[in-house]
Structures are given as C-alpha cells and as structure tokens.
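Asker: Sequence plus the predicted model coming up.
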Amino acid sequence: MNLSLDVAADLRATAHELADAARAATLLHFRRAGLSAETKETERFDPVTVADRLSEQRMRAILARRRPQDGILGEEFGTVEGTSGLTWVLDPIDGTRGYLSGTPTWGVLISVADATGPIYGLIDQPYIGERFEGGFGQATVNGPMGRAALKTRAPRPLSEAILFSTFPEVGTPEEGAAFRRVAPKAKLVRYGTDCYAYALIAAGQIDLVIEAGLQAYDVQAPIAVIEAAGGIVTDWQGRPCPQGGRVLAAANRDIHAEALALLNAG
C-alpha cells in the first residue's frame, strides 16, 4: 500500500500516543503488591492481568478517536474490522510472566499492517523507558542513553553468535529437537526475555531469536523493527511469518541461512 507522507506521519504519531498510554497503564501495576493473574489456558500457566486489559483498553480508545477507519487485532479483546486496509496489531504486555515476576524485559508491542504484513512497529519497555521504532524511514531507539540509530550486527559464524529464545523447550518435542540442533553450535544461548530479545537484534547486541507457537501480535512489531534495522524475520522454512507460528529472527542473511539449514536438517 502506498501511503502519503501525511498519512505515514499520522500513523507514526498515533503509534507513539498508543505507546505513551500503554506505558502509563502498565506502570500503574508493575511491581505493586497484590497483583494477581488469571490463566487463559488450563494445561499451562498463560497469565493475563488487569494491566494487560487496561493497557489494551486505553490504546483502543485512542484508535477509536484518531483512526476509527482502521482495523484492530489485539491479544485481549480480539478483532475489529476496518475499512482503510490498515490494521493495528496490539500486544498490551508481551511477557506477562516477566511482568508478574518484576523483571524489566516485558514490553508493549504496537504495529500497523496492510495486506502484506507489518509496515511500521514499536517495541516499548515502559519501566526502562526504551522505545525501539522501525518503519517509514525510521530505525531508532530512544531511552536512558539518548536516541540512536538501530543497526543489526554484521555477519559472523554461528560459533560466534548469541542466540535467544523465551522458553528452553521452545515448543513441541519436534520443535525443541530442531532448536537443539542450532543451540549447541552458538557461542551463547539465553532464555526468557520475550519481545526484548527481538529489540536486542535490532540494536546490534545479539544475532538470533528462535521461537515457536507465536501469534500475529507477538511478531508483527518485532518484524517491522528488525527489518528496518537491516535484519530478517521468517518462519522456519524461510517464508514471511506475519501471522506468527515458528519464527526465526536474524541479524543478517548469512546467520539466518546457517540457522535455517540446521533447523531443517532433521
């Protein structure tokens, strides 16, 4: 979709207003005594808190005022169809387990997509005060150390790479086995940072994120930010993955190809 400069500017301004509102909503409850969570699943703990819901409600209220013609896909309150051909994809707290634990590695994910996938995204960490932005000619981070350009790491062998995933088991036993073909060959493997790991790829700190079982609201903002910074995000077969599923995010095409070959070597 070809957008005018005015429309792109309005979308970007709207995204930042959404992120500001979500920051305030999530910080109302972060590290506060008495915060509890319900679980959305019975077989595993998949938490949702009052902060998740409040964050998304405030963002939806802004969109109803500023962009009522656009669609919305949010984790907590589902889908609203639009007429503009654009859809806002919202994860009000990505990493609710981390949020409950008091770690500062959860985030708010905001993106806007057309029929092909995300065209702009934000990864915001309210407690640290970092905001990673990608799309419409932007690839920047703004936070405690000031504003800087985002640029992914240069190619290096997998043996020198840093690999992240949220869960050590990754997904199904089959998916876990594929991950374990890659992980031992990396220099360093870390777990548990949710969306913050994708921000670290864009910031040039790490090389790979490998995950499975993701939803559209988990990946669309990271896709926009990482691609704007020079990286690549696909599924485990090298195809676009705006709807989630099995995701391989990489700092560059060389490390992506090496990891992709191992994931499919079984």
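Answerer: That came in fine, so what should we check first? Small disclaimer: the values here were computed from a predicted structure and weren't measured. Numbering: from 1, shown residues only.
Asker: From here on, just use CA atoms for contacts and neighbour counts.
Answerer: OK.
Asker: biggest helix in the chain, by residue count?
Answerer: The longest helix of the chain (DSSP state H) is helix 5-27.
Asker: neighbouring contacts of that one?
Answerer: 51-52, 54-56, 58-59, 62-63, 66, 92-93, 108, 110-112, 120-122, 124-127, 136 (C-alpha atoms under 8 Å, 6 or more residues apart in numbering).
Asker: Equivalent analysis for stretch 32-39, please.
Answerer: His29, Phe45, Asp46, Pro47, Val48, Thr49, Val50, Leu100.
Asker: in that stretch, what's buried?
Answerer: Ala37 (16 or more other C-alpha atoms under 10 Å).
Asker: What of stretch 10-20?
Answerer: Quick answer for stretch 10-20 (16+ other C-alpha under 10 Å): Leu11, Arg12, Thr14, Ala15, His16, Glu17, Leu18, Ala19.
Asker: quick one: which of those is nearest Ala216?
Answerer: Checking the buried residues of stretch 10-20 against Ala216 by C-alpha to C-alpha gives Ala15 as the nearest, at 17.2 Å.
Asker: Which parts of the stretch 1-150 of the chain are helices?
Answerer: In the stretch 1-150 of the chain, the helices defined using DSSP state H, counting those that start in this stretch lie at 5-27, 50-66, 96-101.
Asker: The longest one relative to helix 50-66, how many degrees between them?
Answerer: Helix 5-27 runs at 150 degrees relative to helix 50-66, counting by axes from the mean of the first three to the mean of the last three C-alpha atoms, to 10 degrees.
Asker: for the longest helix of the chain, the distance to its chain's centre please.
Answerer: Helix 5-27 sits 16 Å away from the centroid of its parent chain (C-alpha atoms, centre = their mean, to the nearest Å).
Asker: ok, and here's another one to check against it:
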Amino acid sequence: MLSSSEIADIRATAASLADVARVQTLAHFRKPDLHADTKEAARFDPVTIADRESEAAMRAILAKARPNDAILGEEFGATPGTSGLTWVLDPIDGTRGYISGTPTWGVLISIADDTGPLYGIIDQPYIGERFAGGFGAAHVTGPMGHAALKTRAPRALNQSILLSTFPEVGTQVEGDAFRRVAAHARLTRYGMDCYGYALLAGGHVDLVIEAGLQAYDVQAPIAVITAAGGIVTNWQGGPAHQGGQVIAAANADIHAAAMALLND
C-alpha cells in the first residue's frame, strides 16, 4: 500500500514527465525537415528524433527523482529497479499521426506494480489536453478547463461509437472478429491512436478495440479509463496490461455485448 505522500510524489513526477515530453515533441511537430526512420524492413514502422528525445528527457527526470523505480520505454527498452514499481513510457504513441501532422498522437506515461498500472497520463501536447487517472480519481485539463472524467452510461450496441487505429486490426482472424462488432455499432472510426482511449475516458465514445499492442501502448490508457469508470481487458476478459488484443469499454454492458461478438 502506497502512502499519501508517495502517491503525491508519483502524480507530481508523472506531471513533470508529461511537461518535458511536451517540450521535446512540439519542438519537431509539423516541421518541414522532420525525418522518420523505420524500425522494420518489411513495413513502415516510423520513429523520429522526437520519439527518442522525448523518452530520453523523461528518463533523465526519473533518474534523479525516482532512481529506484524500473523503467520500460518503447525506444530504449527496460531499465531495472528495486522499488517494485515500473514507469512505462511511450514517448509518442501514434508516430504515424505525428509525422502526418494530425493531433491524435500522444505521450503515454504510467506507473505499475506487478498487478498492472496504478496511475497513468494520456497527454496531447499540441491541443494541450492532459487526461490523468488512478488512485481513485480521473480528470482532464485542457483548453476547456479542468473536469472530472466519466465514461458513458450503458446503451445498446447499435447506438454505440467504436474506435480503432487501423482498419486491418491485427491478423485476418482478429480483423474478422472486429468487423463482427463494427457491423453492429452505430458508428466506427479509425486513426485515433491513443486519443481514442482518452475520448472513451471522457465519455464521448463507447468502445476501442485493437490487437497487436505492446505494454507501453496500453498501460496508461488502462489506468485512465478504469479510474473514469470503464473496463479494459483482453478479448477473453482477462488482464490486458501486457498488450496483445485489447478491448476498452465505457461500461460492463457494452463490454459484454462486444465480447460476445468478438468470441462468436
């Protein structure tokens, strides 16, 4: 059990990480000379100087502020710790969107123990929105002020809004399962990256369904969404904090309806 002072320190440290990541990512966003390398030869999986500088800056803060915590980051891998807590960092979630100039990418920051994420931030630097959740509270701060986060109330699946990043959604089998749900939703939209999870936490959409995720893609969204009253599991209803197949739902009713179709 973490003390109130430890929780306060975690929240303050997470905010500092998000602040420095804003500086690093905005320094290169929508700049004409931005170059993207690819991590894979078989497909375009972009990484930029902004990804690397953002994570490096966050790691530098953690090395001073919380040197006993472990770190797992997308760009620089795992650093061991002794505290039993791990910071999970995605310096730019949605690099494809970032290099395209869209404002749907974000910085993902979370801290987890061996049971999963305890607290997380989804930060959109360009819009200036920060969604935070964990330790019994969830809120958003941005151009429209400060507000509590609360997921949507139950509604029929045929009245729901469903988001995903890629229309393909993983393998052929996974894509077929996703399309069974999409066929029953009122509206399906693509290309949101981590911003889709923020919209779910904010009560604007009902479902986000994806596959092939990594731990750093999903741990911050899990913390924010669950603190806002939603549910995040894998497609079998189990824990999702290690990534893979993920379904995020605004409430238990819409989660059950979508799960039934995913596993039909």
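Answerer: Right, received. Where do you want to start? It should be emphasised that the depicted structure is a prediction, and the values quoted were computed from it without experimental measurement.
Asker: quick one on the thing from earlier: redo the helices of the stretch 1-150 of structure 1 as TSV? Include distance to Gly192 of structure 1.
Answerer: TSV is the format used below for these (distance: least, C-alpha to C-alpha, whole Å):
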stretch	distance to Gly192 of structure 1
helix 5-27	19
helix 50-66	19
helix 96-101	8
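Asker: Nearest to Val233 of structure 1 among these would be which one?
Answerer: Checking the helices of the stretch 1-150 of structure 1 against Val233 of structure 1 by C-alpha to C-alpha gives helix 5-27 as the closest, at 21.6 Å.
Asker: mean deviation of the closest one from structure 2?
Answerer: Compared with structure 2 after fitting, helix 5-27 of structure 1 deviates on average by 0.2 Å (mean C-alpha distance after the TM-score superposition for structure 1).
Asker: Where in structure 2 does that helix align, residue-wise?
Answerer: Alignment of helix 5-27 of structure 1 against structure 2: residues 4-26, by TM-score structural alignment.
Asker: Buried subset of the contacts of helix 5-27 of structure 1, written for PyMOL?
Answerer: Listed next is the PyMOL selection for buried residues among the contacts of helix 5-27 of structure 1, using 16+ other C-alpha under 10 Å:
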select buried, resi 51+52+54+55+56+58+59+62+63+92+93+108+110+111+112+120+121+122+124+125+126+127+136
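Asker: quick one: the strands in the stretch 51-200 of structure 2?
Answerer: Along the stretch 51-200 of structure 2, counting by DSSP state E, counting those that start in this stretch, strands occupy 70-73, 77-79, 86-93, 106-113, 116-124, 129-134, 137-142, 145-148, 161-164, 187-190.
Asker: nearest to Ala215 of structure 2, of those strands?
Answerer: Here strand 86-93 is closest among those (C-alpha to C-alpha), at 7.7 Å.
Asker: Report the contact partners of the residue most central in space within structure 1.
Answerer: Of all residues in structure 1, the one closest to the mean position by C-alpha atoms, centre = their mean is Pro222, 3.8 Å from it. Neighbouring residues of Pro222 of structure 1 by C-alpha under 8 Å, 6+ apart: Leu109, Gly121, Leu122, Ile123, Cys195, Tyr198, Ala199.
Asker: which one in structure 1 is aligned with Thr95 of structure 2?
Answerer: Looks like Thr95 of structure 2 aligns to Thr96 there (TM-score structural alignment).
Asker: Secondary structure element for the aligned partner of Glu258 of structure 1 in structure 2, which one?
Answerer: With TM-score structural alignment defining the correspondence, Glu258 of structure 1 maps onto Ala257 in structure 2. Under the criterion of DSSP states H and E, Ala257 of structure 2 resides in helix 252-262.
Asker: Kindly spell out which helices and strands sit in contact with that helix.
Answerer: On a contact count with 3 or more C-alpha pairs under 8 Å, 6 or more residues apart in numbering; DSSP states H and E, helix 252-262 of structure 2 meets helix 172-182, strand 244-249.
Asker: let's go with 10 Å and repeat that
Answerer: Counting contacts by 3 or more C-alpha pairs under 10 Å, 6 or more residues apart in numbering; DSSP states H and E, helix 252-262 of structure 2 packs against helix 172-182, strand 207-213, strand 231-233, strand 244-249.
Asker: average gap between the first one and structure 1?
Answerer: This means helix 172-182 of structure 2. Averaged out, helix 172-182 of structure 2 is 0.5 Å away (mean C-alpha distance after the TM-score superposition for structure 1).
Asker: related to what we said a few turns ago, so for Ile72 of structure 1, which of the helices of the stretch 1-150 of structure 1 sits nearest?
Answerer: helix 50-66 (8.0 Å).
Asker: how about the nearest residue to Thr165 of structure 2 once chain neighbours are set aside, what does it touch?
Answerer: Nearest residue to Thr165 of structure 2 in three dimensions, chain neighbours excluded: Gly191, at 4.2 Å (C-alpha to C-alpha, 6 or more residues apart in numbering). Neighbouring residues of Gly191 of structure 2 by C-alpha atoms under 10 Å, 6 or more residues apart in numbering: Gly94, Arg96, Gly97, Thr102, Thr104, Trp105, Leu163, Ser164, Thr165, Phe166, Pro167.
Asker: what about 7 Å?
Answerer: For Gly191 of structure 2, the contacting residues are Ser164, Thr165, Phe166, by C-alpha atoms under 7 Å, 6 or more residues apart in numbering.
Asker: For Ile61 of structure 2, see how far away it is.
Answerer: 31 Å (C-alpha to C-alpha, to the nearest Å).
Asker: swap in Gln172 of structure 2?
Answerer: 42 Å.
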